[in-house]
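>>> give me a 3D structure for the following:
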Amino acid sequence: MNSDDIAVLANPRAGRGRHRGLLPGVLERLGTSGRTVRLLGADSAESAEKACHRAVAEGVGALVAVGGDGTLHRAVQAVAGTPTPFGLVPAGTGNDFAAGAGVPADPLTAATAIAAAVREGRSTPLDLARITTGRGDVRWYGAVLAAGFDAVVNERANRMRWPRGPRRYDLAILLELARLRPRRYTLELDGVDRGCTADLVAVGNCRSYGGGMLICPDADPTDGLLDVVVAAPLGRGTLVRLKPRLRSGTHVDDPRVTSYRAREVRIGAPGIVGYADGERVAALPFVVRCEPGAVRLLV
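The predicted model follows:
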């Protein structure tokens, strides 16, 4: 793979497969850049990530991810902190980083915009969040880190084999609501102790997660800061009623919800596995740091 090639990571299962037929059109649009477009082979999330790392190490001219936030998460591990330009074609269920980064929502339009950016040699620097786990492992994310009740629900849903689709997540919510308990968090923001007892904690580089829920409604991936949203113990009923307000971001008006901004976040809590861009990372504690301009987005 040479420095003129565009390497493409595509997830045919993204968005429950509804964009499967669009891939040939996306590749054709990318080809209007005048570059050779090469599809990366991968049969698992782990092999997809390795393929992206290989392409970047070989000096590929650009890396493009076609899929949702899960596909983005795998690809961004390879381009973060490198000069390799990155393009994103939103074709998943959520597409939260794409929305926060100003990527066109239509996949073909996004591919056309990427091709134009490649031809013109331009890219836009965007922030990423860098997680260091308690074991010293490093993971990057673009949208939001879930580290509260939402993360617990994700962990439960991932252990369930039935039902399939969105209903599994809904059932996981009900099961976890039945055993809801506030947790004590160690939370340090730029060296200031903000330790608390909370039901919900999220650390956002972008505004939304879960397909448009504006958990961090004021987050901006160009400001060099992370937005931290903390919901104090709410109880089952209030937590359920709060969920619809996430769609509009008005939950932050509740006096029990507190918002902060910080460059570095240190967070820990017992029994919490963090999820970033919807992907399982590791058990807390984490150090999360905003890295300004860590990715060069083709948009």
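>>> C-alpha only now, for contacts and for neighbours.
OK.
>>> okay, helices next: where are they in this structure?
23-31, 45-57, 69-79, 96-101, 107-120, 149-159, 166-178, 236-242 (DSSP state H).
>>> single out the most deeply packed of those helices.
helix 69-79 (a mean of 25; mean count of other Cα atoms under 10 Å).
>>> how near is Leu108 to Gly70?
19 Å (Cα to Cα, to the nearest Å).
>>> would you mind putting the helices of the chain into JSON lines with distance to Leu63 alongside?
Shown next, in JSON lines, are the helices of the chain (distance: least, Cα to Cα, whole Å):
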{"stretch": "helix 23-31", "distance to Leu63": "11"}
{"stretch": "helix 45-57", "distance to Leu63": "8"}
{"stretch": "helix 69-79", "distance to Leu63": "8"}
{"stretch": "helix 96-101", "distance to Leu63": "15"}
{"stretch": "helix 107-120", "distance to Leu63": "10"}
{"stretch": "helix 149-159", "distance to Leu63": "29"}
{"stretch": "helix 166-178", "distance to Leu63": "30"}
{"stretch": "helix 236-242", "distance to Leu63": "38"}
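>>> here's the other one to compare against:
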Amino acid sequence: MLQRHIGPFPVSAIGLGCMNLSHAYGVPPLPEQGRAVLQAALDQGVTLFDTAALYGFGANERLVGPVLKAHRARITLCSKGGMTGQPTGAGGTLQRVIDGRPESLIRDCEASLQRLGTDVIDLYYLHRWDKAVPIEESMGALVRLKEAGKIRAIGLSEVSAPILRRAHAVHPVAALQTEYSLWSRNAEIAVLQACRELGVAFVAFSPVARGFLPGTLRDVGTLPDKDIRRAMPRFEPAHYADNLQLLDRAGGFVDLAREAGCTPAQLSLAWLLAQGDHVIPIPGTTSVDHLGENLGAAAVTLGPDLLARLDQLFQPAAIRGARYNAANAAEVDTETWA
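Purely as a prediction, here's the structure:
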């Protein structure tokens, strides 16, 4: 497997995002299926695994931890705090809460360590910047966790270039994670370049556009009731039908994948790998077959002409619908196109 770097860690150029083994896209797969995907990733050379306290309100960490425990010396284990499920109301129902206060981050990290069954998390992200808490205060807590040997490196998720620079002034940030794909190119406004300048790895989540770019999701009406894509404007039926034309028209994405001699999913990931040596995609999947397909993207080489045509096809103005609805957009600090 091609290697890249996150801070002090050499990692596989394509990692595994573990979220959808427990969270977000309707009913998650059975635990044994999730363990099979994790084991297949290990067998095929993946050394970067990404989870979070939020995913399944701890269930994902409990799934991932035991499978990876015997391999800790050869993998980079990543998790996130600052956005967790907290009990609310008399019934104790868990609700997503963004809380970047130092005491909360220390609590979150301790809980993640227990669920993962490890003494240290290699890369620990602030999952969301809590805009009620100065980033410097949240970073201070992460630095203390590092000094205590609880984490080895610090990451940020879904923040803008100015917030990254403020955080990096407190302590070097090893990685910034945000959504990045051909149909979500907000990172190109500023933060991708800021990462390059500061020596920060850029970890791209949803690199195949939450199932859009592979072209297998044709009817968004079939999405499960609790699938998070139902609340995303790009997946509204009218917008989605327009977006599908980018895949299907003559000279569109499907034709370009055929020209490149790979699948659309592989073309999506190969394009990301071509955006810079500091870019590391972390596709998620519940399928061992799809995992193998995704990892095959590391062997795909794209020439400058094909890269230019992909760039032109997926200009931000060509995408219909916003990345997040208004409520979710208010929770992140990423730059947006005018």
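>>> TM-score for these two?
Once superposed, chain against chain, the TM-score is 0.32 (TM-score structural alignment, normalised by the length of structure 1); 160 aligned residues with a Cα RMSD of 6.4 Å.
>>> which residue ranges of the stretch 1-150 of structure 2 form helices?
31-43, 59-68, 102-116, 135-147 (DSSP state H, counting those that start in this stretch).
>>> name the residues of the longest strand seen in structure 1 that come out as buried.
Determined from DSSP state E, the single longest strand within structure 1 is strand 286-297. Residues of strand 286-297 of structure 1 classed as buried by neighbour count (16 or more other Cα atoms under 10 Å): Phe286, Val287, Val288, Arg289, Cys290, Glu291, Pro292, Gly293, Ala294, Val295, Arg296, Leu297.
>>> tell me which other helices or strands it touches.
strand 85-90, strand 124-133, strand 264-268 (3 or more Cα pairs under 8 Å, 6 or more residues apart in numbering; DSSP states H and E).
>>> so that strand versus helix 107-120, what angle?
70 degrees (axes from the mean of the first three to the mean of the last three Cα atoms, to 10 degrees).
>>> let me know the angle separating strand 286-297 of structure 1 from strand 85-90.
Going by the same axes, to 10 degrees, strand 286-297 of structure 1 makes 100 degrees with strand 85-90.
>>> measure how strand 286-297 of structure 1 sits relative to strand 124-133, angle-wise.
Using the same axes, to 10 degrees: strand 286-297 of structure 1 against strand 124-133 is 160 degrees.
>>> okay, angle between strand 286-297 of structure 1 and strand 264-268 too, please.
Computed by the same axes, to 10 degrees, the angle between strand 286-297 of structure 1 and strand 264-268 is 140 degrees.
>>> surely Thr197 of structure 1 and Arg184 touch.
Yes. Shown here, Thr197 of structure 1 and Arg184 form a contact pair, counting by Cα atoms under 8 Å, at 4.3 Å.
>>> in the particular helix or strand that has Arg258 of structure 2 in it, what's buried?
Assigned by DSSP states H and E, Arg258 of structure 2 belongs to helix 253-260. Residues of helix 253-260 of structure 2 classed as buried: Phe253, Val254, Asp255, Leu256, Ala257, Ala260 (neighbour count, 16+ other Cα under 10 Å).
>>> I'd like to know how far the second one sits from Ala265 of structure 2.
Distance of Val254 of structure 2 to Ala265 of structure 2, computed by Cα to Cα: 10 Å.
>>> again with Ala204 of structure 2
Distance from Ala204 of structure 2 to Ala265 of structure 2, by Cα to Cα: 14 Å.
>>> next one: Leu247 of structure 2
12 Å.
>>> I figured Ala77 of structure 2 was touching Leu123, is that so?
For the record, residue 77 of structure 2 is Leu, not Ala. Yes. Here Leu77 of structure 2 lies in contact with Leu123, judged by Cα under 8 Å, at a distance of 6.4 Å.
>>> for Leu189 of structure 1, which non-adjacent residue is closest in space?
Spatial nearest neighbour of Leu189 of structure 1, chain neighbours left out: Val265 (4.8 Å); criterion: Cα to Cα, 6 or more residues apart in numbering.
>>> what about that neighbour, how many neighbours?
23 (other Cα atoms under 10 Å).
>>> next, the contact list for the nearest residue to Leu27 of structure 1 once chain neighbours are set aside, please.
With sequence-adjacent residues excluded and distances taken as Cα to Cα, 6+ apart, Leu27 of structure 1 is closest to Val37, at 7.0 Å. By Cα atoms under 8 Å, 6 or more residues apart in numbering, the contact set of Val37 of structure 1 is Asp5, Ile6, Ala7, Val8, Leu27, Leu30, Gly31.
>>> for Val79 of structure 1, same thing?
His53, Val56, Leu63, Pro85, Phe86, Val295.
>>> nearest to Arg74 of structure 1 among these?
His53 (9.5 Å; Cα to Cα).
>>> surely the closest one meets Leu63?
No. Applying Cα under 8 Å as the test, His53 of structure 1 and Leu63 come out as separate, 10.0 Å apart.
>>> Thr197 and Arg184 of structure 1: who's more crowded?
Set side by side, Thr197 of structure 1 and Arg184 show more neighbours around Thr197, with 18 against 14, by other Cα under 10 Å.
>>> all helices of the stretch 151-300 of structure 2, in order?
Applying DSSP H, counting those that start in this stretch to the stretch 151-300 of structure 2 gives helices spanning 161-170, 191-198, 237-248, 253-260, 264-273, 288-295.
>>> so which elements touch the helix or strand just after the last one?
This points to helix 288-295 of structure 2. Where DSSP H and E defines the elements, the next helix or strand beyond helix 288-295 of structure 2 is helix 304-313. With contacts taken as 3+ Cα pairs under 8 Å, 6+ apart, helix 304-313 of structure 2 sits against helix 253-260.
>>> got the angle between the helix it packs on and helix 237-248?
Using the same axes, to 10 degrees: helix 253-260 of structure 2 against helix 237-248 is 20 degrees.
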